[in-house]
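Student: Task: produce atomic coordinates for the following.
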Amino acid sequence: MTVTRQRTRRELGGLIAASAALLAAPAVLRAQAAARVVVIGGGFGGASCARALRNADGKLDVILVEANKIFTSCPLSNEVIAGLRDIGAQQFGYDRIAAEGVRVMLQAAVAIDAPAHKVTLADGATLAYDRLVLAPGIDLDFTALQGYDEAASTVMPHAYKAGEQTLLLRKQIEAMPDGGTVAIAVPANPSRCPPAPYERASLIAHYLKAHKPKSKVLILDAKDTFSQQKLFEQAWQELYPGMIERIPLSQGGRVTGVEVGTRTVITEFGNYNPDVANIIPPQKAGRIAVIAGAADRTGWCPIDAATFASTLVPDVHVIGDACLGGGIPKSAGAAQAQGKACAAVIARDLIARRIEPPPLTGVCYSLVAPDYAFSLSGVYQPKGDLFAEVEGSRTSPLDAPPAARANEAEATTAWFKALTHDAFG
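Tutor: Prediction:
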């Protein structure tokens, strides 16, 4: 096993050196090369798209550009916050994708010249492309809440990009005295994984029930209703009676700002001083999408839903959380399905190979205790510039027995293993 692993690293080094040489080649030589697709963003959507493109035709030159050597998954990261899972179980590298023939560039893309079909990397190198796929995920809008910026997040963590923020929130909850309050500020939609804040509240309550039973969770919500609300509220009543309080939009729950020095959370109807403040700000498409000109004034990227082609920039496709998807959720499962479908479209256009795109599906599991979960799944199809949900969608029933909830908790882990294996090899 050791010999194989070393050989893979040497081969990867050779691929990177070869890519540098090709970048320096004259345009005439470049024109004779195989069609090239550059994918920016190595999350569930981008990694799946790059692998699917490579599998479609080995002659395609597929380059995956990702700033981070290690990807840290948001799905199941709420378990890390609650002390139920180690952060290492959330982390994945790109060695296997590189071994399959995808050229992995581990640095940031900093500029895109759409008319010239060129991407500039952080080290100054440039990549020409025939098609560009943007899968940048989300950025947090640090201008949306008064007083909340990136520096403030080191005191009042958002933990909505998994990694250091996840561990910071976990440490703050562990250090909180019994009888304290954890406040979670939830933004309005569109937002990454809309049920995630309520799953987080549930799992934090699970931790508090076991270790700090006099404590509570306060949800300050910029929405009046939310996905799977009845299922969550039923679970809270069954498992955590009196521990979780939610203040909706109509009752003054929308957070408008913070005062970091006093750990004050400001809403339209009053202020709160929780022991731990988890501030999830509004979101927008990842910055490279804005640089590319693919985001509109909403902060998100409009697309042709049938092809994922940007309606603003030619020969650019946008997948995953960054795009305006209509009925399809901003979730890992949906991003992965979009990545594969987008790869099928590009393969059809560039190499005239007919590949039947997979159905656009999205499934979301919400874990409210280690042995209690429910799910929401949907099937989507293009309708103009957006996706519409079609018949066949399913949500867990309210009257499901405990055994069914336990089965869905097991299914959550199985789903995650399948999702990450499919994306990262």
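Student: from here on, contacts and neighbour counts on C-alpha atoms
Tutor: Will do.
Student: Now do residue 343 against residue 71, distance only.
Tutor: 21 Å (CA to CA, to the nearest Å).
Student: should've said residue 204
Tutor: Taking CA to CA, one finds residue 204 at 24 Å from residue 71.
Student: So between these two, which is more surrounded?
Tutor: residue 204 (24 against 19; other CA atoms under 10 Å).
Student: Counting neighbours, which bits of the helix or strand encompassing residue 46 end up buried?
Tutor: Secondary structure from DSSP states H and E places residue 46 in helix 44-56. In terms of neighbour count (16 or more other CA atoms under 10 Å), helix 44-56 has its buried residues at 44, 45, 46, 47, 48, 49, 50, 51, 52, 53, 54, 56.
Student: I'd like the structure of this one too, to check against the first:
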Amino acid sequence: MNTRTPELDRRRFLTGSLLIAAGAVVGTGCSTDPTGGSSGGRTTLNVWYHAYGEAGTQQAALRYATAFTKANPDIAVKVTWVPGDYAGKLHAGLLTDAAPDVFEIGDFDDGLAHRGQLAPLDDLYGDARADFGAAALDTVTVDGRLYGVKAVEDVMMLYYRKSVLAAAGITPPTTFDALAGAAKALSTGKSKGLYLGTDGAGDGPALAVMSTGGELVAHDGKVAFGSPQALEALTAFKRLHDEKSLLLGFTTDWWDPSAFTQGTAAMQWCGLWAMPAVRTALGDDFGVLPWPAFREGGTPVLRVGGWTSCVNAKGRHVDAAKTYVRWLWVQQADLQRDFAESYGLHVPPRTSVAATATALTAGPAKETVELARRYGRHYPGTWNTAVSTAFNAAAAKIATGQGDPAALLADAAGQAQSEIDKQLGR
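Tutor: Okay, the predicted model is just below:
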């Protein structure tokens, strides 16, 4: 769930932990375990969540923990809500004595498995393994082992205002040239044609590369974004900046739909999670699109991410942690459906649960899910902070005309390859 509503965004959410023991909230504290690892003789699990922005999500996590301790009274659960730079805090926290026993990660990081930080979870799936979608399994598989259980899948796509495009005589774009042309034509004194994020990039550069039909990193760990096709797509992406078609510096980033719902941008890259808020604001006056194919021979792209529950292999309570993850994300179909449908909108990773998610069966939500099945792409597991930073920095300079594009991209590819080689021990 990547969305952040204005009233509950990461920057303003209160940091804290709540301890669930014997099925009830028994205390609050900071992000360290107030019980020293046990509560009345019980094992206490420290479970970390990033600060979801959808109203009610924290309360749902606490309800789930309460239900778990009722079913497993020997295991208490301390829910720790982590605001701000969750990934940075998680990586730092895993090096301390206060490290979580269970934690979620967004785009899966193979490096955590390679470093022995994640416990293999193959045994948790049992007969339910066949019910998880192929992508939900593939993204958490490293060297043939499963290192997480997907909690929700998040689909990211383009929203567009039907009435605004129709009034301008613009057909929803199906090529990058058409997207750039529409964004320029829809930019007026009061609004811009397209919003990709406060920095004018967001996922855009990566989408540009993938829309050529290419990869960011190949399956063998070889950097692929340095190709001539990628360079051409990134150079073309510069057009959006040159023509001043992008909304820049909005008060919320791309994961929040406010720029779109407030009419500040006619099109916005955002996520399925935001659709309930979009519908509340605009009714049926919106549609959804993939990022268009760069040109003939390319492919449209929707990005698929989400959140995965993992167990700290170096934690003190690995077996209890695995019990918790199995109970919540493998055994409790009703809770998975609640988590996917009641707080924003998401796709349950289990096929049987997704089939009963009524909010996904009609309209733009159904269309989004169908488009994701055809065109959904995940960031590669090697796409960690160092790799993505090298790529995004080069893409930003290319987009704003700071240096030779070929040299910038080649340098970024070299940096990324060195980092990936370290990850893979090569």
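Student: Provide the TM-score value for the superposition.
Tutor: Once superposed, chain against chain, the TM-score is 0.27 (TM-score structural alignment, normalised by the length of structure 1); 189 aligned residues with a CA RMSD of 6.9 Å.
Student: Just give me the neighbour total for residue 10 of structure 1.
Tutor: Neighbour tally, residue 10 of structure 1, other CA under 10 Å: 11.
Student: so how far is residue 95 of structure 1 from it?
Tutor: 11 Å.
Student: Then residue 63 of structure 1?
Tutor: Taken as CA to CA, the span from residue 63 of structure 1 to residue 95 of structure 1 is 13 Å.
Student: Show me which of those two is the more surrounded one.
Tutor: residue 63 (24 against 17).
Student: I figured residue 78 of structure 2 hits residue 18, correct?
Tutor: Yes - if you go by CA atoms under 8 Å, residue 78 of structure 2 and residue 18 touch, sitting 5.3 Å apart.
Student: which one of the two has more residues nearby?
Tutor: residue 78 (30 against 24).
Student: ok, that one - contacts?
Tutor: By CA atoms under 8 Å, 6 or more residues apart in numbering, the contact list for residue 78 of structure 2 reads 17, 18, 19, 20, 33, 44, 45, 46, 47.
Student: before we move on, the earlier item: which among the buried residues of helix 44-56 of structure 1 gets closest to residue 134 of structure 1?
Tutor: residue 46 (7.5 Å; CA to CA).
Student: surely that closest one meets residue 39?
Tutor: Yes - contact between residue 46 of structure 1 and residue 39 holds when scored by CA under 8 Å: they sit 6.2 Å apart.
Student: Check which helix or strand residue 343 of structure 1 maps to.
Tutor: Per DSSP H and E: helix 332-351 holds residue 343 of structure 1.
Student: I'd guess residue 317 of structure 1 is in a helix, am I close?
Tutor: No - under the criterion used here (DSSP: H, G, I helix; E, B strand; the rest coil), residue 317 of structure 1 is strand, not part of a helix.
Student: Verify the contact between it and residue 45 for me.
Tutor: No - if you go by CA under 8 Å, residue 317 of structure 1 and residue 45 don't touch, sitting 11.8 Å apart.
Student: all strands for the stretch 1-150 of structure 2, in order.
Tutor: 16-21, 24-29, 38-39, 42-50, 75-82, 102-105, 141-142, 145-146, 149-160 (DSSP state E, counting those that start in this stretch).
Student: Including distance to residue 279 of structure 2, could those go into TSV?
Tutor: Formatted as TSV, the strands of the stretch 1-150 of structure 2 follow (distance: least, CA to CA, whole Å):
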stretch	distance to residue 279 of structure 2
strand 16-21	32
strand 24-29	35
strand 38-39	45
strand 42-50	25
strand 75-82	28
strand 102-105	28
strand 141-142	36
strand 145-146	37
strand 149-160	11
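Student: Which of these has the highest mean neighbour count?
Tutor: Counting by mean count of other CA atoms under 10 Å, strand 75-82 has the highest mean neighbour count of those, with a mean of 27.
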